[in-house]
Each structure stands twice: as C-alpha cells, then as structure tokens.
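Visitor: got a sequence here, can you model it:
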Amino acid sequence: MKRLSNLLIKTTLLMSFILAGAAATASADEWSVDRNKSTLGFEVENNGKSVTGTFGTWNAKIVFDKEELDKAKIQATVITGSVTTDDSQVGGAITSQQWLDISGYPEAIFRVDNVVPAGGDLYEAGGILELKGIKIAVFLPFTLTIEGDTAHAVGEANILRNEFKIGDGVPDSTVSDKVVVTLDLYASR
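Guide: So this is what the prediction gives:
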C-alpha cells in the first residue's frame, strides 16, 4: 500500500497523462486524439485556494490493445507554454523560469511503458514523466470505455512539484507540493 501511495505521489503535471493509455481497443491500432473534446489540466492549492489550469497544446501517440497490454505504447507531448489558469496572478508567473521555465523546457513528455488491468474499465499506466529536464516515474490510473471506433479515457495522477523544481523555493504553505493532473481524453482509430 505504501509503495502504491508513493507511485501515486510521483505522478505529474501533466501530464500527462497524461495521458495515459487513453485509447484502447481490441486491435493494436493507433489511436488519434480528438483535440476538440479532450482536455489535459491540473489543480493545485495556492494560498489556501484551489487553482485550476489547462494545457492548450498537447498530443499523444497511442498504440493500445487491451488484449495485449504488454505491447501498449503511449507518448504524450505537452507544450508547456500553452498553459492557462483560472487565476491571473498564477497565470502570470507559471511560465517563468522559477515555475515551468517554458524558454528552457518548452515540452514535457510522458512515456508509458507499462499498462495493467485493475478490474472492469479501470487500468493503471506506469511511465516516466520528463519535466524541466527531470525524469520521474509516474503512475496514472484511468478508466477506459470503447464504443466502436471511439475511446474515452479519464484519469488523474498526483505529482510533487518540488521533485521537478517547479516553484523552486516557494514553500508548501504557499503553494502545495501536490499537483493533481487531470486527463479527459477522446480518441478514434
């Protein structure tokens, strides 16, 4: 249980996941993300207030067959400068060098190399999130439903911003270390 908690904590911003095993099917087809319906976002506590944000530019390459999970390959790429938030103060700072450093690290990448069934429509994806040049293992549980050629995945992962040097030096009492990354992904084959 402690190991599972640690894996959940090490999950991130993004992504990512992000992205995660979003589209599954009975054949190892490649799935295309429907950008008009899909969202990748996050939530964090800032001075006791919940702040949410989204990334406007991201995509995922998904090869997924629920009958052959050992062959699943997912890579999500997020353009960090496409971030927007519901708080203008946070929105003005989040792209700076202290936070996401979009000049030095314009992309965040989540690579999934392990997907396992967790019962019913629930799956668990494990991979590596690269953010601000730092690579950390991330665990992303998600639900997946497939109807015909359309897949819908919803997932949520927790990451620790301090592990990625995001907001380096800002105390947890001001901005929580825990960031919840949210994924609502639609894809088609």
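Visitor: alpha carbons only for contacts and neighbour counts from here, please
Guide: Noted.
Visitor: and the longest helix anywhere in the chain, how far out from the chain's middle?
Guide: Counting residues, the longest helix in the chain under DSSP state H turns out to be helix 2-9. Remark: helix 2-9 is offset 16 Å from the chain centroid, using Cα atoms, centre = their mean, to the nearest Å.
Visitor: with stretch 61-79 instead?
Guide: A distance of 13 Å separates the centroid of the chain from that of stretch 61-79, by Cα atoms, centre = their mean.
Visitor: buried residues, that stretch. List them.
Guide: The neighbour-count check on stretch 61-79 (16 or more other Cα atoms under 10 Å) flags 61-66, 69, 72-79 as buried.
Visitor: which one of these is nearest Gly92?
Guide: Nearest to Gly92 among the buried residues of stretch 61-79, counting by Cα to Cα, is Ile79 at 16.6 Å.
Visitor: tell me, how many residues neighbour the nearest residue to the closest one once chain neighbours are set aside?
Guide: Leaving aside its sequence neighbours, Ile79 sits nearest to Glu107 (Cα to Cα, 6 or more residues apart in numbering; 4.7 Å). Other residues lying near Glu107 total 21 when counted by other Cα atoms under 10 Å.
Visitor: and stretch 63-80, end to end?
Guide: End-to-end distance of stretch 63-80 (Cα to Cα, to the nearest Å): 24 Å.
Visitor: can you list contacts of it?
Guide: Stretch 63-80 is contacted from outside by 14-21, 23-31, 55-62, 95, 100, 102, 105-116, using Cα atoms under 8 Å, 6 or more residues apart in numbering.
Visitor: strands of the protein, residue ranges please.
Guide: 19, 30-33, 39-46, 49-55, 58-63, 73-79, 83-85, 107-117, 122-131, 134-147, 150-160, 178-188 (DSSP state E).
Visitor: want to throw these into TSV with distance to Leu8?
Guide: Shown next, in TSV, are those (distance: least, Cα to Cα, whole Å):
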stretch	distance to Leu8
strand 19	15
strand 30-33	25
strand 39-46	15
strand 49-55	19
strand 58-63	21
strand 73-79	18
strand 83-85	23
strand 107-117	15
strand 122-131	10
strand 134-147	5
strand 150-160	6
strand 178-188	10
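Visitor: most tightly packed of these?
Guide: strand 19 (a mean of 38; mean count of other Cα atoms under 10 Å).
Visitor: one more to line up against the first:
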Amino acid sequence: MLSLRYLSLLLGGILLVSCGQSAETLVQSSPPAAEQETNWMVNPDGSFIRFTAQQQGKEFEGEFTEFNASILFDPDNLADSEVTVTIPLQGIDAGDKERNDTLPSKAWFSAKEFPVATFRSDQIAEVGQGSYVANGSLSIKGMTHDIELPFTLSPATPAIGETTVMTGMTSLDRTQWKIGEDPWNTGEWVSKGIKLNIQITATRK
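Guide: Presented below is the predicted three-dimensional model:
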C-alpha cells in the first residue's frame, strides 16, 4: 500500500523576512534548488511567502517575489520527511519603493554578500489531524537560528492527482539575524517582530 506524502514549508517559509538554516521549484522563474526527491507539483499562482511589520507604528505587508523549495513529506514516515526553501533576497516587494530599495542594503539583508535566505527542516511532527509543526533552521546574513513553523494541510489526505493547500503562520524577531542594524535595531522606527504568512498550493504526483 502506497504511503501518502505531503507538502510543508518557509517560509515559510521561510521565511522568510526573518526565519534558522538552510525542493522541485515553487516559483518557476527562480533558480533551481539543490536536487532532492520531491513528490509535489507546486502551483506558483496559489503560493506565496508574505510578511507583515510596522514602520513608525503603521502596519505594512510585503512579499518575497521568488522562492524555491524541495519538499518530501510523508505522514507515515515523518523521520525521513524534509523540506528546503531558498529565497533570493533581491526579490522583495515591501509595498513601497523606498523600502524596496533599502531592504537589500548591507544594514538590512545585505543581499549582495548574502544573496539568499535558506530554511531547512530538522524535524516535522504531527500535532493533530492535518496539523503539523516543522522545526528547522533559517540562515540569513551568514547567521543561523532555529525556528518553528506550525502548518495545516487542506484537504489533509489528498490522493495522487489531487491538490492540497498548506498554510502556515509564525512570528520572528528580525534582530536575531541583524536585519536592520543600528540605528534601526531598537524597534523605534521599524518593529522588531515580523509576522510570516505562508501558503503553498500543490498537486500530489
């Protein structure tokens, strides 16, 4: 009997604007991720990694316009399930030209020196029917920290050829990766806390 394999993220996703460490392509225009067995075909139009923060007390939303992911997720074999997500940091749309020009700079993402952020799962655990937590690490600017990404699948048990939607949300402290160095590291101008909102739509192969 065939075991079911599922999709998880980076972010979320990750993440993401601020997620620990470092995959078929999620966004087809992105460079290819490292070769890894995968069992899902992702729909880029139904997939995104978005973030929410505050600038001088006003909330704004942004999005990573490109990302790649290799995903192998089997609820019957979580020990061997894994996900790797890479995010080119020049591809950021923060909803404002000044923010878009500033975020890749050395004080923020330092995208020339460190062009990608990488999330790699270390462990995926089931916490309920169709609900999971991916524990992993996100690397940004040469620094790696652990993160935790809760996510759900809907439907929870798609058959081959069917589509499922993975959704995940988590909050991060950007200063752990020195995203926004002095004088922007106090939270006075830009919030330290970043909320990540991740959605991946994919069809099981």
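Visitor: so after superposing, what's the score?
Guide: After superposition, the two chains reach a TM-score (TM-score structural alignment, normalised by the length of structure 1) of 0.83; 170 aligned residues with a Cα RMSD of 2.0 Å.
Visitor: counterpart of the residue nearest to Ile79 of structure 1 over in structure 2?
Guide: In structure 2, the residue equivalent to Glu107 of structure 1 is Val116, according to TM-score structural alignment.
Visitor: hmm, Gly142 and that match touching each other?
Guide: No - assessed by Cα atoms under 8 Å, Val116 of structure 2 is found out of contact with Gly142, at 9.8 Å.
Visitor: quick one: contacts for the match of Glu107 of structure 1?
Guide: When contacts are counted by Cα under 8 Å, 6+ apart, Val116 of structure 2 touches Thr86, Ile87, Pro88, Leu89, Ile140.
Visitor: rerun that using 10 Å as the cut-off
Guide: Contacts for Val116 of structure 2 (Cα atoms under 10 Å, 6 or more residues apart in numbering) come out as 22, 67, 85-91, 109-110, 139-142.
Visitor: just these now: which is nearest Gly130 of structure 2?
Guide: Proximity of the contacts of Val116 of structure 2 to Gly130 of structure 2, judged by Cα to Cα, is greatest for Val85, which lies at 21.1 Å.
Visitor: distance of the closest one relative to Asp74 of structure 2?
Guide: Computed as Cα to Cα, the Val85 of structure 2 to Asp74 of structure 2 distance reads 17 Å.
Visitor: try Pro115 of structure 2
Guide: For Pro115 of structure 2, the distance to Asp74 of structure 2 (Cα to Cα) stands at 31 Å.
Visitor: with Val127 of structure 2 instead?
Guide: From Val127 of structure 2 to Asp74 of structure 2 the distance is 14 Å (Cα to Cα).
Visitor: what of Ala107 of structure 2?
Guide: From Ala107 of structure 2 across to Asp74 of structure 2, the span is 40 Å (Cα to Cα).
Visitor: cool, and Glu126 of structure 2?
Guide: From Glu126 of structure 2 to Asp74 of structure 2 the distance is 11 Å (Cα to Cα).
Visitor: for Val127 of structure 2, grab the count of nearby residues.
Guide: Residues near Val127 of structure 2, counting by other Cα under 10 Å, number 12.
Visitor: if I pick it, what's in contact with it?
Guide: Val127 of structure 2 is in contact with Val133, Pro150, Phe151, Thr152, counting by Cα under 10 Å, 6+ apart.
Visitor: list which of these are still in contact in structure 1.
Guide: Using both residues aligned by TM-score structural alignment, their matches' Cα atoms under 10 Å, structure 1 keeps these contacts from those: Val133, Pro150, Phe151, Thr152.
Visitor: so which of the strands of structure 1 gets nearest Lys2 of structure 1?
Guide: Proximity to Lys2 of structure 1 (Cα to Cα) singles out strand 134-147 among those, at 13.5 Å.
Visitor: packing partners of the closest one?
Guide: helix 2-9, helix 15-18, strand 107-117, strand 122-131, strand 150-160, strand 178-188 (3 or more Cα pairs under 10 Å, 6 or more residues apart in numbering; DSSP states H and E).
Visitor: that one to strand 178-188, inter-axis angle?
Guide: Strand 134-147 of structure 1 runs at 40 degrees relative to strand 178-188, counting by axes from the mean of the first three to the mean of the last three Cα atoms, to 10 degrees.
Visitor: what lines up with Asp86 of structure 1 in structure 2?
Guide: Match for Asp86 of structure 1 (TM-score structural alignment): Gly95.
Visitor: was I right about its match contacting Phe64?
Guide: No - with contact defined as Cα atoms under 10 Å, Gly95 of structure 2 does not reach Phe64; the gap is 11.1 Å.
Visitor: rewinding a little: which parts of the longest helix of structure 1 are buried?
Guide: Using 16+ other Cα under 10 Å as the test for burial, helix 2-9 of structure 1 gives Leu7, Leu8, Ile9.
Visitor: skipping adjacent residues, who's closest to Ile87 of structure 2 in space?
Guide: Counting by Cα to Cα, 6+ apart, the nearest residue to Ile87 of structure 2 once its immediate chain neighbours are dropped is Phe67, at 4.5 Å.
Visitor: any idea what that neighbour aligns with in structure 1?
Guide: Phe67 of structure 2 maps onto Trp58 in structure 1, by TM-score structural alignment.
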